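Visitor: give me the fold of what follows.
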Amino acid sequence: MNMHNISWVRQDIVAPSPRPPGQGGVMDWVRKNLFNGWVSSLLTVASVMAIAWGVMAIAPWLGNSVWHAGSLSECRQILDGAPGACWGVIRDRWTQLLFGFYPTALYWRPMLAFVLLFAALAPILFRGLPQRALWFSAVYPGLAFWLIWGGSLWLPVSIYLGFAVATGLFSIAVRSGVGLAATAAIVGAALWWLYATPALVEIATDTAPILLVPVTSRELGGFLLSIVIGVSGIALSLPLGILLALGRRSGLPLIRMLSVTFIEFIRGVPLITLLFTASLLLNYFLPPGTSFDLILRVVIMVTLFASAYMAEVIRGGLAALPRGQYEAAGALGLDYWKAQRLVILPQALKISIPGIVNSFIGLFKDTTLVMFIGLLDPIALAAAIRANTNWQGIYWELFIFIGAVFFVFCFGMSRYSQYLEQRLRTDHRWEECA
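Guide: All right, here's what the predicted structure looks like:
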């Protein structure tokens, strides 16, 4: 036998063969996913029956809807005893559900602020946009505050100058080798806001008045209030959560102890307790005569509450990183902050994306708790609408509308998180190479 004639590598290409019958297509997917066993088949049949029962029960109610009615009694007259939804309450009160008691003639201001919100988020959330657009993202919070609450434009300008003062003091302290640079920056900003801001706003307003009609916080309500509290809490809790997570893993005992104490205390207290603290008790710790806006107090408490949970989510991402990543950052000669910014945090945040977005969604839904401290969120406004004699007895239509709007926002955040995970995914490159 001639061993040299044995070929271990095929010399010709195998001709393609047709797909085996019964594989692929809709029926094959149904068989594999819905009827691949007696348990799966039983659950599929039960689910189909439940869905069919729900559709048959709800479809006549939705199909026989009334949109043009000024009261519940008018709806019932139009329906004439037949089951049907009275969406006239949404048509009649949708502006109140969206804006609360915000002046009707000024609706353009929160609408403009909402549109500009997407312009401010675009360079942060999506690639391909010029980095110069981040300047607008930084300016947007002050602009939105001015649009919604009105007053003098110089107030948010002066607040931004306080951040500039803090940055300048921090840079000077670092370059001079003076310790406690962060403390100097915080104290400098606080002194600016307490003493320089009132005088600067007064002088600038008298010199160049740029004013909008003021709107009090009591006039804000509905989804406008939920978006203001939710977006503010989300935007502020992420950086605070990162700092707390790093502080909890710090090698400095004092910083670690303070971070652990804050996180465990906040996580051990219900959010409603913090909201009552913001509403009733916080003024007792302020100097007499101090006016501290209720919505601002709520935003602070919601931010602190969310940042404690965010810190634990991010700490989980930091703990999931292999030790070699920290050693690699040290081998590159990076100091602590450069290592965190360039190596550690990008990977930890990518790992933590599902948990971060889950916390954001929970925070946005928890904004409905402000109804217990007298703020008119959508749920509180629904109760007020139902107390009106025209709509007394209406129930499902209001809460379906409110739930649908919340679902749109929460589902949008969920879909973006999935898009971000796919965009940052790198393991598929290794799969392709393999």
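
Visitor: from here on, contacts and neighbour counts on C-alpha atoms
Guide: Fine.

Visitor: ok now do Ile361, which residues does it touch?
Guide: Applying C-alpha atoms under 8 Å, 6 or more residues apart in numbering, we find Ile361 in contact with Cys410, Met413.

Visitor: now it: which helix or strand?
Guide: The secondary structure element spanning Ile361 is helix 353-366 (assigned by DSSP states H and E).

Visitor: what comes up buried for that helix?
Guide: 353-361, 363-366 (16 or more other C-alpha atoms under 10 Å).

Visitor: doesn't Val299 make contact with Ser237?
Guide: No: in terms of C-alpha atoms under 8 Å, Ser237 does not count as a neighbour of Val299; the distance is 10.3 Å.

Visitor: which one of those two is surrounded by more residues?
Guide: Under the neighbour definition other C-alpha atoms under 10 Å, Ser237 and Val299 were set side by side, and Ser237 has more, 25 against 22.

Visitor: quick check: the nearest residue to Thr303 once chain neighbours are set aside vs Met301, distance?
Guide: Computed as C-alpha to C-alpha, 6 or more residues apart in numbering, the closest residue to Thr303 that is not its neighbour in sequence is Gly233, at 4.6 Å. To Met301, Gly233 is 9 Å away according to C-alpha to C-alpha, to the nearest Å.

Visitor: the more surrounded of the two?
Guide: Neighbours per residue (other C-alpha under 10 Å) separate Gly233 from Met301, with Gly233 holding more: 25 against 22.

Visitor: which SSE is that one in?
Guide: If you go by DSSP H and E, Gly233 is part of helix 222-248.

Visitor: let's compare: structure for the following, please.
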Amino acid sequence: MSDVSFVRHDQIPPSPPPAREAGVIKWLRENLFSGWINSILTILAVYFVIKIVIGVYPWFANGVWEGGSRADCVTALAGETGACFAILAERWNQLLFGISYPSDSYWRPFLAFVLLLPCVSPVLFNGLPRKMLVLTLLYPFIAFWLIWGGTILAPIVGLIGFIAGYYAFLEGEKRSGFVLGLVAGLIAAIIVWRLGGMLSGAASGFMAFEPVASRDMGGFMLNMILGTICVSLSIPLGIALALGRQSSMPIIKGICVVFIEFVRGVPLITLLFVANVVLAYFFPPDANIDLILRVIIMITLFSAAYIAEVIRGGLAALPKGQYEAADSLGLNYSQAMRLIILPQALKISIPGIVNVAVGLFKDTTLVSVISMFDLVGAIRGPILGSANWTGIYWEVFGFAALLFFVVCYGISQYSQWLERQLQTDHRD
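Guide: Now for the predicted structure:
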């Protein structure tokens, strides 16, 4: 009897996984029905969601979009349950742009918002051409010209002052260190700004839009202005405060500690009252400091104190070996922080920074307590104060909540994407 052996020449095709281990069934088992407790909670959640949808759907489906008052909505509904969305159709301009912003200039803040997306992209996303950073640099001055109006020479002079301050900072840092460079940069920027103020005033008709006073700013536009500017300014200021708190120089460290602890111990609404009443006394007698500028200063200082503590936690989380590695490479303090320490600390601090940014954006609604008609201020004041719309609450406040949710959810999703992009550790 001969021994016959056989070797297979082709691979056996893989068998499909069981139905419960693939596709939608697997996802349901792992996320919704992984145990008897989770199964009960899932069933209860689905039940309550269905009840809420059944109860709210007629309110949306029967909504009235045409009408000039609440009485028109009541007449159109004829006793049925429904929302009075006519208030949104009639007052959308006040909700978005405020009460007094010129209606023929709505395209200007809208264009500024549209330009924000491509101009901020080089900072937020990798892989874009570095030349696009020029758009990021130019955007604040273009947006100021579009929203506030006036001659284009004012933002041009501001841009020249910024560039002069930047190069003065670099030259001062080369010669005598960071502090002298910072002082030189500020002095250069102030000199150019003061000289440019007289120039732009003399040429007020050159490429000028209709000027809009800050007291006429309002609606969701004001919330976007305050949120964007304050978040952009508070991050670098928070980094400087965090580094100052860890400084070996007692005076700088003491100033940073006192500032951070004082600001974190005071409610934001108190600082807004200070911005409205007290802050003007800290400027020269003939200085007419804009209210929005004063509010921006206070909100920026408030959020910078919280961001400083978040970044300080990121710095403390780094192992000591990172600092020693920077010393072994012969790097000075600024080089070590810029190239080694801060990139790692900021990556660790992303969730905390985003949390502060989201809270800051929502806190911009507090400016309504100092008579600034932002989105909430416009709703609580002129819109609901009108006799035509007395008793309409859910529609306008729901619209405000939707706007804030879209912006805050977008910030949150971007932060999660950024964390995934910066995840350099290897996990099995």
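
Visitor: what does the residue nearest to Thr303 of structure 1 align to in structure 2?
Guide: Using TM-score structural alignment to pair residues, one finds that Gly233 of structure 1 aligns to Cys230 in structure 2.

Visitor: read off where whichever helix in structure 1 runs longest ends up in structure 2.
Guide: In terms of residue count, the longest helix belonging to structure 1 (DSSP state H) is helix 396-424. With TM-score structural alignment applied, helix 396-424 of structure 1 matches the range 394-422 in structure 2.

Visitor: quick revisit: chain center to the helix holding Ile361 of structure 1: distance?
Guide: Averaged C-alpha coordinates place helix 353-366 of structure 1 at 6 Å from its chain's average position (C-alpha atoms, centre = their mean, to the nearest Å).

Visitor: and the next helix or strand past that helix?
Guide: Of the helices and strands lying after helix 353-366 of structure 1 in sequence (DSSP H and E), the nearest is helix 378-387.

Visitor: help me confirm that the residue nearest to Thr303 of structure 1 comes into contact with Ala306.
Guide: Yes: the pair Gly233 of structure 1 and Ala306 qualifies as a contact (C-alpha under 8 Å) at a distance of 7.2 Å.

Visitor: find residues that contact each of these two.
Guide: With contacts taken as C-alpha under 8 Å, 6+ apart, the residues that reach both Gly233 of structure 1 and Ala306 are Leu363.

Visitor: quick revisit: so where is the helix holding Ile361 of structure 1 in structure 2?
Guide: Aligning helix 353-366 of structure 1 against structure 2 (TM-score structural alignment) gives residues 350-363.

Visitor: the matching stretch vs structure 1, average offset?
Guide: Here stretch 350-363 of structure 2, set against structure 1 after superposition, deviates by a mean of 1.0 Å using mean C-alpha distance after the TM-score superposition for structure 1.

Visitor: neighbours around the counterpart of Ile78 of structure 1 in structure 2, how many?
Guide: In structure 2, the residue equivalent to Ile78 of structure 1 is Ala76, according to TM-score structural alignment. With neighbours defined by other C-alpha under 10 Å, the count for Ala76 of structure 2 comes to 18.

Visitor: which element is Ala76 of structure 2 on?
Guide: With elements taken from DSSP H and E, the one containing Ala76 of structure 2 is helix 70-77.

Visitor: let me know the next secondary structure element after that helix.
Guide: With elements assigned by DSSP H and E, the helix or strand that comes after helix 70-77 of structure 2 is helix 86-97.

Visitor: check the mean deviation of the helix or strand following that following helix from structure 1.
Guide: Following the chain from helix 86-97 of structure 2 toward its C-terminal end, the next helix or strand by DSSP H and E is helix 107-124. Between helix 107-124 of structure 2 and its aligned partner residues in structure 1, the average distance after superposition works out to 1.0 Å, using mean C-alpha distance after the TM-score superposition for structure 1.

Visitor: show me the contact partners of helix 107-124 of structure 2.
Guide: Applying C-alpha under 8 Å, 6+ apart, the contact partners of helix 107-124 of structure 2 are 128-130, 132-133, 135-136, 139, 142-143, 146-147, 221.

Visitor: got a winner among those for most neighbours?
Guide: Ile147 (27 neighbours).

Visitor: how near is that residue to Ile87 of structure 2?
Guide: Distance of Ile147 of structure 2 to Ile87 of structure 2, given as C-alpha to C-alpha: 26 Å.

Visitor: repeat that for Ile383 of structure 2.
Guide: 9 Å.

Visitor: which neighbours do the two share?
Guide: With contacts defined as C-alpha under 8 Å, 6+ apart, the residues shared by Ile383 of structure 2 and Ile87 are Trp389.

Visitor: more neighbours: the two, which one.
Guide: The residue with the greater number of neighbours, taking Ile383 of structure 2 and Ile87 and applying other C-alpha under 10 Å, is Ile87; the counts read 24 against 20.

Visitor: that one corresponds to which position in structure 1?
Guide: Here Ile87 of structure 2 is matched to Val89 in structure 1, going by TM-score structural alignment.

Visitor: residues touching its match, list them.
Guide: Trp67, Ala69, Gly70, Ser71, Leu72, Trp391, Glu397, Leu398.

Visitor: how close does the fifth one sit to Trp94 of structure 1?
Guide: If I follow you right, that is Leu72 of structure 1. Leu72 of structure 1 sits 16 Å away from Trp94 of structure 1 when distances are taken as C-alpha to C-alpha.

Visitor: what do you get for the third one?
Guide: Here the criterion is C-alpha to C-alpha. By it, Gly70 of structure 1 lies 13 Å from Trp94 of structure 1.

Visitor: then the last one?
Guide: Here Leu398 of structure 1 is placed at a distance of 10 Å from Trp94 of structure 1 (C-alpha to C-alpha).
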